[in-house]
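Asker: Let me see the structure of the following:
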Amino acid sequence: MPEQDPMTTGQEKGLAQASRGAVERAGGGGGAAAPVRRSLLPAPGQGFGVTFGQMFKKVTTEQYPETPKVTKPRYHGRHVLNRHPDGLEKCVGCELCAWACPADAIYVEGGDNTEDERYSPGERYGRVYQINYLRCIFCGLCIEACPTRSLTMSNDFELADDNRGDLIYTKEQLMAPLLPGMEAPPHAMRLGEDEKAYYVREPEQGSPAEPVTAERA
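Answerer: Below is the predicted model:
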């Protein structure tokens, strides 16, 4: 193996490597053979063939917003903060949803419940809850992190607005509506025959406090 000349500069080495590469591409270096064309049409003709093939297909036109768009049952839309059957909030202010959010779109401040002022069955509740829909990517990681199934996602996707401030939803905008038999908190817990069965529902039983569209993703 010949010894390299220490006086050879980096520029000269680069020119030598480029010349060797040009020879290999020209076929002198035993490189890979050029791909074989399997069509008799020239390349532009093949490209226009794809275009003409699409021109004669039926066009699908959706009459939106006159005809509302029907989404899938597990569609990731606007978030909902659910309630217990007596109206108490399921959110306990643990902030796990904010920690799980990859876009840092959720802001939560927890507060302490008292016997005179109770918003949730636990020791704490979500005193401040905000979701910035300018950042939200609707990935659903927040609802997977929620330990009480308080946060779910609805099928509402019409969130466009002309004011950036209006796209930061507050707790009042995210809370599920009060259904018949519910009372707006704060109020005391209404324990049934079994406290666990009342405030912790099995998945197959469902909960009257949760909207039908608020499926867990």
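
Asker: switch to C-alpha atoms for all contacts and neighbour counts from now on
Answerer: OK.

Asker: mind listing the helices for the chain?
Answerer: Along the chain, the segments classed as helices by DSSP state H run 10-25, 43-55, 96-100, 141-145, 171-174, 195-199.

Asker: ok, now which ones touch the spatially most central residue of the chain?
Answerer: Relative to the mean C-alpha position of the chain, the nearest C-alpha, by CA atoms, centre = their mean, is the one of Cys139, at 1.7 Å. Counting by CA atoms under 8 Å, 6 or more residues apart in numbering, Cys139 touches His76.

Asker: and if we set it to 10 Å?
Answerer: With contact set as CA atoms under 10 Å, 6 or more residues apart in numbering, Cys139 has these partners: His76, Gly77, Cys101, Pro102, Ala103, Ala217.

Asker: And Ile137, by the same measure?
Answerer: Under the contact definition (CA under 10 Å, 6+ apart), the residues listed for Ile137 are His76, Cys101, Pro102, Ala103, Ala105.

Asker: When you filter those residues down to buried only, what's left?
Answerer: Among the contacts of Ile137, those classed as buried by neighbour count (16 or more other CA atoms under 10 Å) are His76, Cys101, Ala105.

Asker: Another sequence for comparison is provided below:
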Amino acid sequence: MPDRAPDRAPATSGGEKGLAQASRGGEVERSAGRSAAPAPAGRRSLLPAPGQGFGVTFAQIFRKVTTEEYPEVPKVTKPRYHGRHVLNRHPDGLEKCVGCELCAWACPADAIYVEGGDNTEDARFSPGERYGRVYQINYLRCIFCGLCIEACPTRSLTMSNDFELADDNRRDLIYTKEQLMAPLLPGMESPPHPMRLGEDEKDYYLAATQRGETP
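Answerer: The predicted model follows:
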């Protein structure tokens, strides 16, 4: 009779060998990780754990309490605080907004709605060819990120320090152009009126640069 081959394990495929090697490697890594884990640090205090917890509470009793008497005493915000928006004017009273709608496109919350209108010689609201005929900001959506400020090419839209925007009516939190426009300062004339600072809009932006503003 021919000699029988010695008993051996059945042949395995390459994939099964790889899984077996990976499982063995994982076991080695886990065992190495367990051995390399640092020992828990010993407690340095002789007080029991509840006593340490109440110690933090008792330590706060002797600290000075900061009390803000709002709304009797208005809160002072930081100079660069992002609050309610303002539509600015040129020194002669014309609006800086040219109705380009870039602020509405840049708004990630879709909180700004703008409709542009054309200026005429009889009714001029801004130095450019167009002006913001309709301007609305929905403060139920606004996240005060300031991207609309960065997108404005004429520095028309800025943000004030006014943060008191709470209301119990959703309709009242949609601010219109009349609510957002900056007030008329002494020497300003309410538009529409002809341009006072120069013959075209370039004179307005040049004058703004000379005053240190960003057009």
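
Asker: Including mean neighbour count and distance to Pro85 of structure 1, could the helices of structure 1 go into TSV?
Answerer: Formatted as TSV, the entries for the helices of structure 1 read as follows, by neighbours: other CA atoms under 10 Å; distance: least, CA to CA, whole Å:
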stretch	mean neighbour count	distance to Pro85 of structure 1
helix 10-25	11	74
helix 43-55	10	54
helix 96-100	19	23
helix 141-145	19	20
helix 171-174	15	17
helix 195-199	14	8
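
Asker: As TSV, these with distance to Lys69 of structure 1 would be great.
Answerer: TSV is the format used below for the helices of structure 1 (distance: least, CA to CA, whole Å):
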stretch	distance to Lys69 of structure 1
helix 10-25	55
helix 43-55	25
helix 96-100	29
helix 141-145	24
helix 171-174	22
helix 195-199	35
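
Asker: Out of the ones you listed, flag the one nearest Gly122 of structure 1.
Answerer: helix 195-199 (10.2 Å; CA to CA).

Asker: against structure 2, where does the longest strand seen in structure 1 fall?
Answerer: Of all the segments of type strand in structure 1, defined by DSSP state E, the longest one is strand 124-132. The alignment of strand 124-132 of structure 1 onto structure 2 (TM-score structural alignment) covers residues 130-138.

Asker: And the contacts of the matching stretch?
Answerer: When contacts are taken as CA under 10 Å, 6+ apart, the neighbours of stretch 130-138 of structure 2 outside the stretch itself are 84-85, 87, 94-101, 104, 109-120, 124-126, 170-181.

Asker: now those residues: which count as buried?
Answerer: Using 16+ other CA under 10 Å as the burial test, these include 84-85, 87, 94-101, 104, 111-114, 116-119, 124-126, 173-175, 177, 180-181 as buried.

Asker: of all the helices of structure 1, which lies closest to Lys72 of structure 1?
Answerer: Ranking those by distance to Lys72 of structure 1, with CA to CA as the measure, places helix 141-145 first at 17.5 Å.

Asker: with structure 2 superposed, average distance for the closest one?
Answerer: Between helix 141-145 of structure 1 and the corresponding residues of structure 2, superposition yields a mean separation of 1.2 Å, by mean CA distance after the TM-score superposition for structure 1.

Asker: Which part of structure 2 matches that helix?
Answerer: Taking TM-score structural alignment as the measure, structure 2 aligns residues 147-151 with helix 141-145 of structure 1.

Asker: next one: stretch 74-85 of structure 1
Answerer: Residues 80-91 of structure 2 are the counterpart of stretch 74-85 of structure 1, counting by TM-score structural alignment.

Asker: Would you map the strands across structure 1?
Answerer: Residue ranges of the strands in structure 1, as given by DSSP E, are 79-81, 106-112, 124-132, 151-153, 168-169.

Asker: Would you mind finding the match for Cys107 of structure 2 in structure 1?
Answerer: Under the alignment (TM-score structural alignment), Cys107 of structure 2 pairs with Cys101 in structure 1.

Asker: for the residue nearest to its match when sequence neighbours are not counted, what are its contacts?
Answerer: With sequence-adjacent residues excluded and distances taken as CA to CA, 6 or more residues apart in numbering, Cys101 of structure 1 is closest to Cys142, at 5.8 Å. Residues counted as contacts of Cys142 of structure 1 (CA under 10 Å, 6+ apart) are 79, 95-102, 106, 151-153, 217.

Asker: Asn119 of structure 2 now?
Answerer: Under the criterion of CA under 10 Å, 6+ apart, the contact partners of Asn119 of structure 2 comprise Val98, Phe125, Ser126, Pro127, Gly128, Glu129, Arg130, Tyr131, Gly132, Arg133, Pro192.
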